[in-house]
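Chemist: Kindly return the folded structure for what I paste below:
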Amino acid sequence: MTGLVVYLAGPGKSNEHENPHVVAGHESIVFAAPAGEMSHEDAIALAGELDTARVVFGTEVSVTSRRKMNAAIDDGVPRSVALADATSDQNVWHCSLSLKPEEGELSDEKWATIAADFMKEMDFDDADSPRAPARWVAIRHGKTKAGGDHIHIAASAVREDGTKVNTFNDRKRAQAACNTLEHRYGLDVLQSREQQLGGRGSKPAEQGRADRAHLPETGRDVLERRVRAAATASKTEAEFVRRLRGSGVLVRPRFTKGTTDTVEGYSVALRPNQGEGPVAAVWYGGGKLSKDLTLPRLRSEWDTTTEESANAVDEWTAAKAGKPAKRSGPEAVVADPKLLARAAEDLERWNEYLTSIPVTDRAQWARAAGRTSGVFAAWSAKVENRPGPLAHASKQLARAAQLPAHQRAAKPAGVVSAGGAALIVMACKPGLDATTGYILLLRQLMKATEAIAAASRAAGNAEYAHDLEIVTRERLSEVHTRLEGIELPSAADVYREGTAAEVDATRAAYTVDELTDAESAQRVAQVMAPPPSANTPSKPRTSEQPRRVQPKKPKRERDSRDGR
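Modeler: I've put the predicted structure just below:
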């Protein structure tokens, strides 16, 4: 407690704390709190007051992280050691209440009222409750780094009579309390929370790792997209495991206690890059990535016959042991790009199915959003070497797939699934000959996104519908325009860019046979991915093939040839 209060009353990590002072608290804390700006000594004294009940009664508050314990046991750590390592003293409860930067500032008096109501909602200090209150304090010390007005609340997890505060499921209860207070005090209501469309947020440590490595997104975001792509493209659980492992993801099953043939959950991690040194992999359970990526949710879309379940156990076991896959399946097939037209036809039927879903059937719309998101994720995995428009579309659609487990929708019998399109996209080799198929595919995906946006608007979630419409109008329309701008190769009409001087004087032409598969894939990837930043140094272009230099054709002749 002392460490927390001293930090809140101190200068902060970057001297960002300004005028730290108490705005509210338990009655005994408000009575003892200093008036005006707090000093270091004030903070130490205040922490002692907050900690009084715990010290007097000697109450111990220990919490065991089952996830951490189970992960350690899976790694071979003895159960007693894993239990001890996963158990920690948590007698201090800390949270912050923050506004959006555009909401401006509240007065100390308004913050005091909000803080008191919040702690009542959280059952720390409720005059109408038979339980004894717990001591707490609300400290205000300026704005967040993003510019949002906020307060911090530090509370004891021990009540005045020595009993413990029930902090089980406190994150969910805190979100519900915030929603209540937003309506009560006329604050901006977070629609993603109210509509239960919020995805899993990134923790500061995750964002810090990404920033230090100069990565455009966190490892959690990468894993969510890869898991979603693999899950949507797979027809069986065994295929899902193999796809994940083939995409550079470490996979670890969670077996039911006392069994070696019943998998009830899984965890994934990105494989540490070589050269990073002894960096431990950061593991996430499927449900920690997204609510619709738990194993029970994913199984509702797969073939779960007895034979396939046995195959899945074999693949999970091999993954846990770090051994090669037991068998191969559709994930090992390289498909003809002509099949992309078939994927577009599947999505056309998928869009016909979307028109049959009632606006009030939120569970089916959530499933539809999750499956459509999976197709975008599969496509992104194939052609985007860094998060671009396809990854962005996948992330936005995934927000609508976040429903509690008891509200999930069953897979309708006899209805075409978007999974077939995802499978084809992942199996096809990107190339210039796939451009027409990609255009057809994108048009159907844009229609699906528009349908989900319309359903969201009709259901009363105009803010989220607007976000999806922006995805279609701007991000995906830009991709469509760029794809249509690609000239399909002919025997003497595939150009490779040279230096600026070469382009000004001549253009080097290559026949279709001379353009390698890798170069074709690179051309399409350049169209699909966002342009590199200006700070990214360009690599010198090299060629091992002889060039045939042709005079540059007059513009009029080229226009006539292209039919423009």
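
Chemist: make it CA atoms for all contacts and neighbour counts henceforth
Modeler: Fine.

Chemist: First residue to last residue on stretch 530-548, what's the distance there?
Modeler: Terminal residues of stretch 530-548 are spaced 31 Å apart (Cα to Cα, to the nearest Å).

Chemist: Next: stretch 96-113.
Modeler: End residues of stretch 96-113 are separated by 15 Å (Cα to Cα).

Chemist: now that stretch, how far from the chain's geometric center?
Modeler: Chain-centre distance of stretch 96-113: 28 Å, with Cα atoms, centre = their mean, to the nearest Å.

Chemist: Give me the contacts around that stretch.
Modeler: Contacts with stretch 96-113, where a contact means Cα atoms under 8 Å, 6 or more residues apart in numbering, come from 23-24, 138, 146-153, 187-188.

Chemist: So which bits of it are buried?
Modeler: Leu97, Leu99, Lys100, Glu105, Asp108, Trp111, Ala112 (16 or more other Cα atoms under 10 Å).

Chemist: please give me the structure for this one as well, since I'd like to look at both together:
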Amino acid sequence: MIGHIEHGSNFGGLFRYLLATDKGARIIGGNAAGETINQLTQEFNNCADQRRTTTKPVKHFILSFAPEDGEVQDNLKHTIATQAVQRLGYIDNQYVVIDHQREDPGHDWNHDHDHIHIAVNMITLDGQRVDDWQDKRRFEAIIRGLEQEHHLTLVAPSQERNHKSLTHGQVQKYKQQLRDYQTGKQTQTPDIPISVKLQAAIDAASLDQPTMTIFIGRLQQLGIDVMPIVTETGRKRISYLMDQQFSF
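Modeler: Just a heads-up that it's a prediction; the model follows:
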């Protein structure tokens, strides 16, 4: 699984997005009484109003299952969501688990995997604020444990995948080249950005969480040179050389 966390101040905006009709949204779990956008917004706001000094009580967790996991049953999605939320310390908090269909008009391509959204109120039912310090790091560790407990596909941690997102300009250039190729405006297939090729290779080489020696050996077999770098401050980084281009 791959996890992502967002936080904000507007429960209404979050529920309007999560329960949009064009996303095939379904509430599959949680402890909230409401079922509609207005009901859930009011319910979560009433609880958050107990502690108005917290200006951003909204937590939005996204869990994406690996394509190899196939269609995941609702009861397993609910169980995993509940366990993740509680292990992060949101025990006495409102939360709702929402499933979205794979065909999502809000994205350029349909998902090839199941994914769920979890809306959580940072303010507990008795008006306390949950300490969310290092939630991102802890969330990833919890996900790794849940994968093993529920016999799901093991996904390499983000620090091992070393993902580097494409810039907006790179994405738009690739899309334009793809459209031109599909409509016959250009005869050559579009160039896949080097970062996409490298990311795919790193994902494949780190899928089973190998040792660094094995990880580097696998990349070298794919024609990628790996060079560990230690900065003057002692920070460790890795540089990759693929198709005569460096990536850090």
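
Chemist: out of the buried residues of stretch 96-113 of the first structure, which are inside helices?
Modeler: Of these, the ones assigned to helices by DSSP state H are Asp108, Trp111, Ala112.

Chemist: What lines up with the second one in the second structure?
Modeler: Pointing back at Trp111 of the first structure there. Trp111 of the first structure maps onto Lys77 in the second structure, with residues paired by TM-score structural alignment.

Chemist: how much space is there between its match and Gln83 of the second structure?
Modeler: From Lys77 of the second structure over to Gln83 of the second structure the distance is 10 Å, taken as Cα to Cα.

Chemist: got it, and Leu219 of the second structure?
Modeler: As defined by Cα to Cα, Leu219 of the second structure lies at a distance of 35 Å from Gln83 of the second structure.

Chemist: Mind checking which of those two has more residues around it?
Modeler: The neighbour count for Leu219 of the second structure versus Gln83, taken as other Cα atoms under 10 Å, is higher for Leu219 (20 against 17).

Chemist: For the closest residue to the more buried one other than its chain neighbours, the count of nearby residues, please.
Modeler: Closest residue to Leu219 of the second structure apart from its sequence neighbours, by Cα to Cα, 6 or more residues apart in numbering: Ala205 at 6.5 Å. Counted with other Cα under 10 Å, residues neighbouring Ala205 of the second structure total 22.

Chemist: What residues does Ala205 of the second structure make contact with?
Modeler: Neighbours of Ala205 of the second structure in contact, by Cα under 8 Å, 6+ apart: Phe215, Arg218, Leu219.

Chemist: Just confirm Cys95 of the first structure is within a helix.
Modeler: No: counting by DSSP: H, G, I helix; E, B strand; the rest coil, Cys95 of the first structure is not found in a helix; it is strand.

Chemist: residues contacting the corresponding residue of the second structure for it?
Modeler: By TM-score structural alignment, Cys95 of the first structure lines up with Phe61 in the second structure. Counting by Cα under 8 Å, 6+ apart, Phe61 of the second structure makes contact with Gly3, His4, Ile5, Glu6, His117, Ile118, Ala119, Val120.

Chemist: Buried ones among those residues?
Modeler: Gly3, His117, Ile118, Ala119, Val120.

Chemist: From those, which land in strands?
Modeler: In strands, defined here by DSSP state E, the members of these are Gly3, His117, Ile118, Ala119, Val120.

Chemist: Which member of those is positioned nearest Gln244 of the second structure?
Modeler: Gln244 of the second structure has its nearest neighbour among those in Gly3, at 32.4 Å by Cα to Cα.

Chemist: Who are the contact partners of the closest one?
Modeler: With contact taken as Cα under 8 Å, 6+ apart, Gly3 of the second structure is in contact with Phe61, Ile62, Leu63, Ser64, Phe139, Glu140, Ile143.

Chemist: just to revisit the earlier point, just to be sure, which of the contacts of stretch 96-113 of the first structure are found in strands?
Modeler: Members of these lying in strands (criterion: DSSP E): Val23, Ala24, Ala138, His150, Ile151, His152, Ile153.

Chemist: Redo the contacts of Ala205 of the second structure as a markdown table? Include distance to Tyr240 of the second structure and secondary structure.
Modeler: A markdown table is the format used below for the contacts of Ala205 of the second structure (distance: Cα to Cα, whole Å; DSSP: H, G, I helix; E, B strand; the rest coil):
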| residue | distance to Tyr240 of the second structure | secondary structure |
| --- | --- | --- |
| Phe215 | 12 | helix |
| Arg218 | 13 | helix |
| Leu219 | 9 | helix |
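
Chemist: Against Leu99 of the first structure, how distant is the equivalent of Ile27 of the second structure over in the first structure?
Modeler: Using TM-score structural alignment, the equivalent of Ile27 of the second structure in the first structure is Val22. Using Cα to Cα, Val22 of the first structure is found at 18 Å from Leu99 of the first structure.

Chemist: Show the contacting residues for Arg138 of the second structure.
Modeler: Neighbours of Arg138 of the second structure in contact, by Cα under 8 Å, 6+ apart: Leu88.

Chemist: Can you show me the strands along the first structure?
Modeler: 21-25, 62-64, 87-89, 92-98, 134-140, 150-159, 249-255, 263-270, 284-285, 494-496, 507-510, 548-550.

Chemist: With distance to Phe124 of the first structure added, can I get the ones you listed in JSON lines?
Modeler: Shown next, in JSON lines, are those (distance: least, Cα to Cα, whole Å):
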{"stretch": "strand 21-25", "distance to Phe124 of the first structure": "11"}
{"stretch": "strand 62-64", "distance to Phe124 of the first structure": "18"}
{"stretch": "strand 87-89", "distance to Phe124 of the first structure": "19"}
{"stretch": "strand 92-98", "distance to Phe124 of the first structure": "10"}
{"stretch": "strand 134-140", "distance to Phe124 of the first structure": "5"}
{"stretch": "strand 150-159", "distance to Phe124 of the first structure": "8"}
{"stretch": "strand 249-255", "distance to Phe124 of the first structure": "36"}
{"stretch": "strand 263-270", "distance to Phe124 of the first structure": "34"}
{"stretch": "strand 284-285", "distance to Phe124 of the first structure": "31"}
{"stretch": "strand 494-496", "distance to Phe124 of the first structure": "68"}
{"stretch": "strand 507-510", "distance to Phe124 of the first structure": "74"}
{"stretch": "strand 548-550", "distance to Phe124 of the first structure": "79"}
